[in-house]
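*Asks:* Predicted model, plus sequence, below.
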Amino acid sequence: MQFESPALNIQHLKVADMKSSLSMLIVCMLFAFSQKAHAQTLRLVPTFESCSVYVQDTVLLPKQLNLQYRQADQTHWQAGHALVNSDNDAVPRTSLFYLKPETSYQVRVIDEQSKVIASNTFTTWSENQPIAKTVFLTAADFEKSGLHLTDSGTAKGWIRYVGDGQTIFDAGDQSNSAIHVDHAHYIILQNIILKGGKRHGIHLDHASNIIIRNCDISGYGRVGTHRPDRDGKYYDANNKAINWDSGINIDLSKRIVIEHNFIHDPRSTANSWFYSHPAGPNAIFLRTLGQIVIRHNNLIGSNQHRWNDVIEGYGNGKIDGGANCDSDIYGNYMTIANDDGIELDGGQCNVRFWGNQIQNTLCGISTAANVRGPSFIFNNLVANLGDERGATGSAVKNGGGTTYTHGISHFYHNTFYTRGSGIRAVGYGKDDNRSMFYGVSRNNLLVVSGNGIRDPHAPEQCDYDYDLFATPYNSAGAYTIARPMEQHGIKSKAQLRDPRHGDYRPATSSPANHAGIIIAGLTDVKNQSNKPTIGSFTATDSPSFPARKLPIQTDQQHLLITVTDTVGHAGVQKINIQTNGLTEPMRYTIQKNDAFGWLKVTPQNGTLKPGQSQALTVEVDKTELKETGMIPAAFIIKLQDGRSLPITVSVKHVSHSYTFKQLAKDCHGADYFTADTGQDQGIWFTATQDRKLGDRKLTLNLDIPQTGDYYLHLQVKCPEPGGHHDSAFLSLNNEPARQIGISPGDYWHWVTISGKSDAMRLEKGANRIELYPRESIWINQIVVNTMPLGLGQTPED
């Protein structure tokens, strides 16, 4: 079945063979005209599991409109999500969620008296396309240059290009992309292991109706020269910063499906914000004409090959920027980047982002700016944020100000568990109110070290309620909103099952259980009770994430492995695959990044049987692991039918043991600061009014036993403004002092000070650390050791 939006379905009343009066004919003609007008008023744009709804004739619409829908073979009408518009587009619009593929639906809009204002029908996309021709690719197709595709199929017969799933097709860097789909349509790329492309793995160039399915894409992009003397970016031979090289580059294309792919190991890497705005490779780049579906992909970076953004969008402030419109991004695993997990920035007109997992990025989701809207961000998991320095921003960053903010971003049923902030006004553009945005939140579980929501503007379009605020340090959380909201919000300990090992479900005692509110068209579709649970998970859900329909799950979703060089064996963990959802035997294979050669998972392949668990051994080979510190990684359990389950791995690699611990009040220079007379015994670490560096500092003199990587941990309490800001200055061994960031939180918690990375390289012998105040914070304890901290951990853990 073709992906093109179906023509408006206009119902006609047959009058043939009717022996009626002229008045009856007039009635029939009026009825037919009414039905046609209803259909023309209601524009519907479906995908597989969603549909955008637009009420186009806005001239005579009543003030109150209600959306209803049902499957065509059912009688009961379900309430849809509320219709909204924007201050630059009066058309009422919204989305339908959790639909079935290749299924017909009826939609109607009624007024407050239940009078039908508009109605229409649609059919969701089919997952089975008619194939006119299959082309079996060979390595010879890529020897001289990339594959250049210009032939098109049709809606009745697609052209399918397939690999054997074993042969690596390496295009080198002789052409800009390994596969170039050039103004072609109705094409499927399937089961291809692809390397190369000077810039991109696959370039979709003014294409439409394209499916990229079950492909392995790596080894693409330019390398360049790192220029820390300039702005830290990587520059090509033409002295231009390298950016936007992508595994899949969607370039002015529409009706694109990207599903079940593994994108990893670009040739290059991205710089961090330590130098300047990150630039570098992406897994997927979006410059679209709409109707994009990106689902069930594993997009995995590494410390050697970090993404800039995992998914980056063109035109952050443009009405057609990012995914543009009528698009779904769901069930994806997105990790290890120096900026965002995804840039939704731009049009965001019925753009739906749901069921995704993001981690090990500076920020999770960017919506700055929402130029048209509405966007829907729901049932996502953002956890364990951090760029290559360990620095964190927020789970969602918003902004745009008066110039760019016009559409509403909806945040529903998300779980955020991380250092940093939750839903935060950050900024875009040059307006004085550049951090202003329009946001609506319900039923979010915000377990963050900073503010769960921070909105210093809160215009009338904003509405926050029924969210739960907690911290990863087992305490109640906080929010800062410019006007009173969160009447039903909860500040409490989150009480989750086992977040350290990736189980973010609420425990039986959690206040999140049945504390939310039904969201019309969304929550009730999932058959929750009248009091839905806050967050992405209910107590009875599978802990596996991202949200995928899988017949397997594992007893751990996040493996924590500690490797110490002074111990004679490598770190080893066990994980069990549970197969209760299988109805017949199914083969599996382990996939992982080339950069994770030190990570061994055995057995690497085998057959899973219904009702029988399969144990995997996960081991770190110290002879191949060259970096130290907290190292993010992952591997994938790939099933023979193309579905997959990603497993997160965090390796703590310690070269040797060393600990220096001191109370701040006992440090040299503590007399310059006011001591807390309460039981906390901290000092008020505050600068002079002009914030100039001087004698007001804390000095640590260390005798380091051997050259290596060390970590500076502070136990701090940060009052307002409490953003992720530069809160102090650090000088190491008389070097010029530099600004350092302190994670927010008006309670005692541990932070690790970062520079180019979160580790300090100290030489054997005498070393001096000097801390200067900038913005006022409390400091209680200072620890220098060789052990990086996991989220929620203390140096004693």
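*Replies:* Noted; the coordinates are in hand. Numbering: from 1, shown residues only.

*Asks:* For the rest of this, base every contact and every neighbour count on C-alpha atoms.
*Replies:* OK.

*Asks:* Name the nearest residue to A494, sequence neighbours excluded.
*Replies:* Leaving aside its chain neighbours, A494 sits nearest to A470 (5.6 Å; criterion: CA to CA, 6 or more residues apart in numbering).

*Asks:* Can you report how many residues neighbour the one you found?
*Replies:* 28 (other CA atoms under 10 Å).

*Asks:* Could you say whether it sits in a helix, a strand or coil?
*Replies:* The three-state label given to A470 by DSSP: H, G, I helix; E, B strand; the rest coil is strand.

*Asks:* check contacts around it.
*Replies:* For A470, the contacting residues are L445, L446, V447, V448, G452, A476, G477, A478, K491, S492, K493, A494, by CA atoms under 8 Å, 6 or more residues apart in numbering.

*Asks:* Looks to me like the third one is in a strand.
*Replies:* Just to be clear, that refers to V447. Yes. According to three-state DSSP, V447 belongs to a strand.

*Asks:* tally of neighbours for it?
*Replies:* 31.

*Asks:* Check it against this one:
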Amino acid sequence: MSYLHRISLVVLMSICCWISISAQKKMQLVPTFENCSYYCDSVFDVAFDKAWNTSATFRLLYKAKDELQWKEAFAPYYDTQRFQLRGSIMNLEENTEYEIRLEKMRKNKWTTIKKDKFVTWSSCPPVKEMLKLSEMKEFKAGTGVVLKGIKGRANGWIKIIGDVAVEAPSTCRQALEIDDCKYLILENFVVKGGRIDAVAIRENCEDVRIIGADISAWGRIAVDQVHLEDSINYPASKYKRDNACFIDDEGVVIRNDAGIYLGTVGKVPGPKNIVIERCYIHDPKGHSNAWHGVREVGRAKGIPYRFWHPQGPQGIYMRSRGGLVIRYNDVVGADHYRLHDLLGGFNNGKIDGGMNVDADVYGNYLAFSQDDGLEMDGGQCNVRLYNNRIEQARVGISTAPNKRGPSYLIRNVIFNLGDSNREYSYGIKNGGGTMHSHGLHYFINNTFHISGNCISSVGYGSDVDRGMFQGYSRNNIFFNRKENNPKARGCGIYESHSHTNNHFDYDLFFDANKKDKKGEARLKSMDCEQNAVYGDPLFVSPETGVFTLLPESPAIGKGQMQMNISENKGKDVDLGALSYGASSLIPQRPIDVQADKYLLTMSCQDTGEINIKVGNLPTGMSYTLTKNKDMDWFTFDVAQQGKVVSNSSFTISFNTKAEEGKGYRGVFFVRFSNGFSIPVSVNIL
């Protein structure tokens, strides 16, 4: 036997051995509360390299352990670089054991090639020890708190109740630091202050939950507004450069001071399995610059700048090793205290940057930033973003770049955009080009009510095709509202470069700026939107933020079924985030309440009211009314606290006394005692 033959035989035997070992390996399953990521590395097949939709070859079935009927998950995603099949099983019940099986089509027959099981997380894990913060040695009134080395177990968590407020002076870098902790729940904490961050969760933490916290007044206050290179030692003429970062009293640029900071050191990409739930993160001490404007403080005060990327405090600044869940939170700046991003990512140009992998962001209210409502940029590997409401930001969501994928953007509502200059751009911005766009975005059943491009190529990196992204859209409503400035007008989808994975269809387009009102998609990819709907979606009341559908809406029943996502299984699928007959509550949350308005447009001297309809709620619940700290022009005409009675309604009345001609933006909340809320935006013309 020749040397080449012997080498070939060895290689062939090695491959056969590798295939045999791979076939025996279990799938990697990573559950959260209501979703589960899956990964399978033993599906190598050259035929898949040219296939954007693997569902014709593979499918994943799942069922609860006690159920008989198998259900099909959303189509798997095949990574041609890593020869890996992966995806997400969605809309699961928490604290439930599930069985799965991966099937491959062979000779026109589905054959099971993998079996496995998993258990979803529980909102109520077993607690072995309950502590009060006031009784712990770590707590001292008037200073920061460091919780270090507190470790429970999977079958016995430690819970700390925040029975006293943590109020830290500016001498403390963080008001609350969580270091090297596991299986720890912090519940109902009130955290104020911190020179840089209010709450810092270090990278060595795992399985830590922050539930029902009220977080405010963090970060540095600017004394100057020039770049560090143009520090206060330079003469005033230097300030004419287009630098506009805020500077603190030590001459350092103010950036990324966070309400909650998910820490990272060196190559460790942040903590793991962190839950941030029903928190109210609001009113930082400082604020971010806009993209352009006039300098506000320091010796350069009053000198305009033409273009400078926003820098300033963040609501949540994050990098994660995986398992990050951010749900049902209110993360807000204020009109005069706007955040840089509401949810911002650290190292978000890296494959392990930002939320990274196996993350859920849902049911959140995000408002008042100078840049993005939410940054998904980075790995975006099984990152799921759904049921969120985003407004009062320049951009709703940034996904540029998607380094790995897939990411899922489902049933989000983006409307009422605008930064402090009342300027806005895109609903969702994408890009990265050949160098960086390696993952697919799924845009499904979202509602946009904006002026600019709803889903848009923008760009990331230096490739000539830097605006290229990978996208799949179904069942979205793209409503381009009336816009007097022609330069600010956009379309439903703008795709600057095609990609073989891209496909867009079954979306609704409407443009209030055109005579025929026909919206459009400006696409490079072929054979798209052949089943599109063109016309007014007939929302119940878009001017007041009610985006449910009227009975005669053309969006009813015109969608395409999306396995494991579409709500009306076996029935017609509606377009948009809120199907016909659904609750009008935005963001969508598991509480049986609705308002008749979620957006108020008022004059300077005005009165108004909203009506809250209450369904079935637990007994003994109450509510509190809160508002942004800079809303001195807005006053409630009713008591700011009250009891909640099931199957009833109550009215909240208020008045405005604002200065003529300035224009104001704000939001108030009907906050319930279980941590959920109804946000109501107020725009003064």
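*Replies:* It's in. This structure is a prediction, so every number in the text was calculated from the model and none was measured.

*Asks:* just to revisit the earlier point, of the contacts of A470 of the first structure, closest to T405 of the first structure?
*Replies:* Nearest to T405 of the first structure, judged by CA to CA, of those is G452 at 21.3 Å.

*Asks:* So what's the residue count around the residue mapped onto the closest one from the second structure?
*Replies:* Taking TM-score structural alignment for the superposition, G452 of the first structure sits opposite G492 in the second structure. Here the number of neighbours of G492 of the second structure (other CA under 10 Å) works out to 27.

*Asks:* follow-up on the earlier one: in the second structure, what residue corresponds to the residue nearest to A494 of the first structure?
*Replies:* Using TM-score structural alignment, A470 of the first structure pairs with F510 in the second structure.

*Asks:* what do you get for F122 of the first structure?
*Replies:* For F122 of the first structure, the residue aligned by TM-score structural alignment is F118.

*Asks:* Also S23 of the first structure?
*Replies:* So S23 of the first structure corresponds to nothing, using TM-score structural alignment.

*Asks:* hang on, S23 of the first structure in a strand?
*Replies:* No. The assignment for S23 of the first structure (three-state DSSP) gives helix, which keeps it out of a strand.

*Asks:* That one - how many residues pack around it?
*Replies:* Every residue meeting other CA under 10 Å relative to S23 of the first structure is counted, giving 9.

*Asks:* For it, give its distance to L30 of the first structure.
*Replies:* 10 Å (CA to CA, to the nearest Å).

*Asks:* which residues are contacting stretch 607-624 of the second structure?
*Replies:* The contact list for stretch 607-624 of the second structure (CA under 8 Å, 6+ apart) reads 591-597, 640-656, 669-674.

*Asks:* Can you give me the neighbour number for the match of F122 of the first structure?
*Replies:* 17.

*Asks:* dump the residue contacts of it.
*Replies:* L29, P31, E97, Y98, E99.

*Asks:* Mind checking which of these are buried?
*Replies:* Among those, those buried by neighbour count (16 or more other CA atoms under 10 Å) are L29, P31, Y98, E99.

*Asks:* quick one: which two of the residues you listed are the most distant?
*Replies:* Maximum pairwise distance in those, criterion CA to CA, is 12.2 Å, between P31 and E99.

*Asks:* all helices for the stretch 1-150 of the first structure, in order.
*Replies:* For the stretch 1-150 of the first structure, applying DSSP state H, counting those that start in this stretch gives helices covering 22-41.

*Asks:* Ok, the first structure next?
*Replies:* Secondary structure of the first structure (DSSP state H): helices at 22-41, 401-404.

*Asks:* Return the most buried member of the ones you listed.
*Replies:* helix 401-404 (a mean of 20; mean count of other CA atoms under 10 Å).

*Asks:* In the second structure, point out the residues matching that helix.
*Replies:* Going by TM-score structural alignment: helix 401-404 of the first structure matches residues 433-436.

*Asks:* Have a look at how far, on average, that stretch is from the first structure.
*Replies:* Compared with the first structure after fitting, stretch 433-436 of the second structure deviates on average by 0.9 Å (mean CA distance after the TM-score superposition for the first structure).

*Asks:* Give me the contact list for that stretch.
*Replies:* The contact list for stretch 433-436 of the second structure (CA under 8 Å, 6+ apart) reads 401-403, 459-461, 463-469.

*Asks:* what's the longest strand along the first structure packed up against?
*Replies:* Longest strand of the first structure, by residue count under DSSP state E: strand 246-259. Helices and strands touching strand 246-259 of the first structure, by 3 or more CA pairs under 8 Å, 6 or more residues apart in numbering; DSSP states H and E, are strand 200-205, strand 208-213, strand 282-288, strand 292-295.

*Asks:* For these, give me CSV that also has distance to P546 of the first structure.
*Replies:* Listed next are these as CSV, based on distance: least, CA to CA, whole Å:
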stretch, distance to P546 of the first structure
strand 200-205, 24
strand 208-213, 18
strand 282-288, 17
strand 292-295, 10
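
*Asks:* What's the match for C51 of the first structure in the second structure?
*Replies:* In the second structure, the residue equivalent to C51 of the first structure is C36, according to TM-score structural alignment.

*Asks:* Its match - how many residues pack around it?
*Replies:* 24.

*Asks:* for P281 of the first structure, same thing?
*Replies:* Using other CA under 10 Å: P281 of the first structure sits among 35 other residues.
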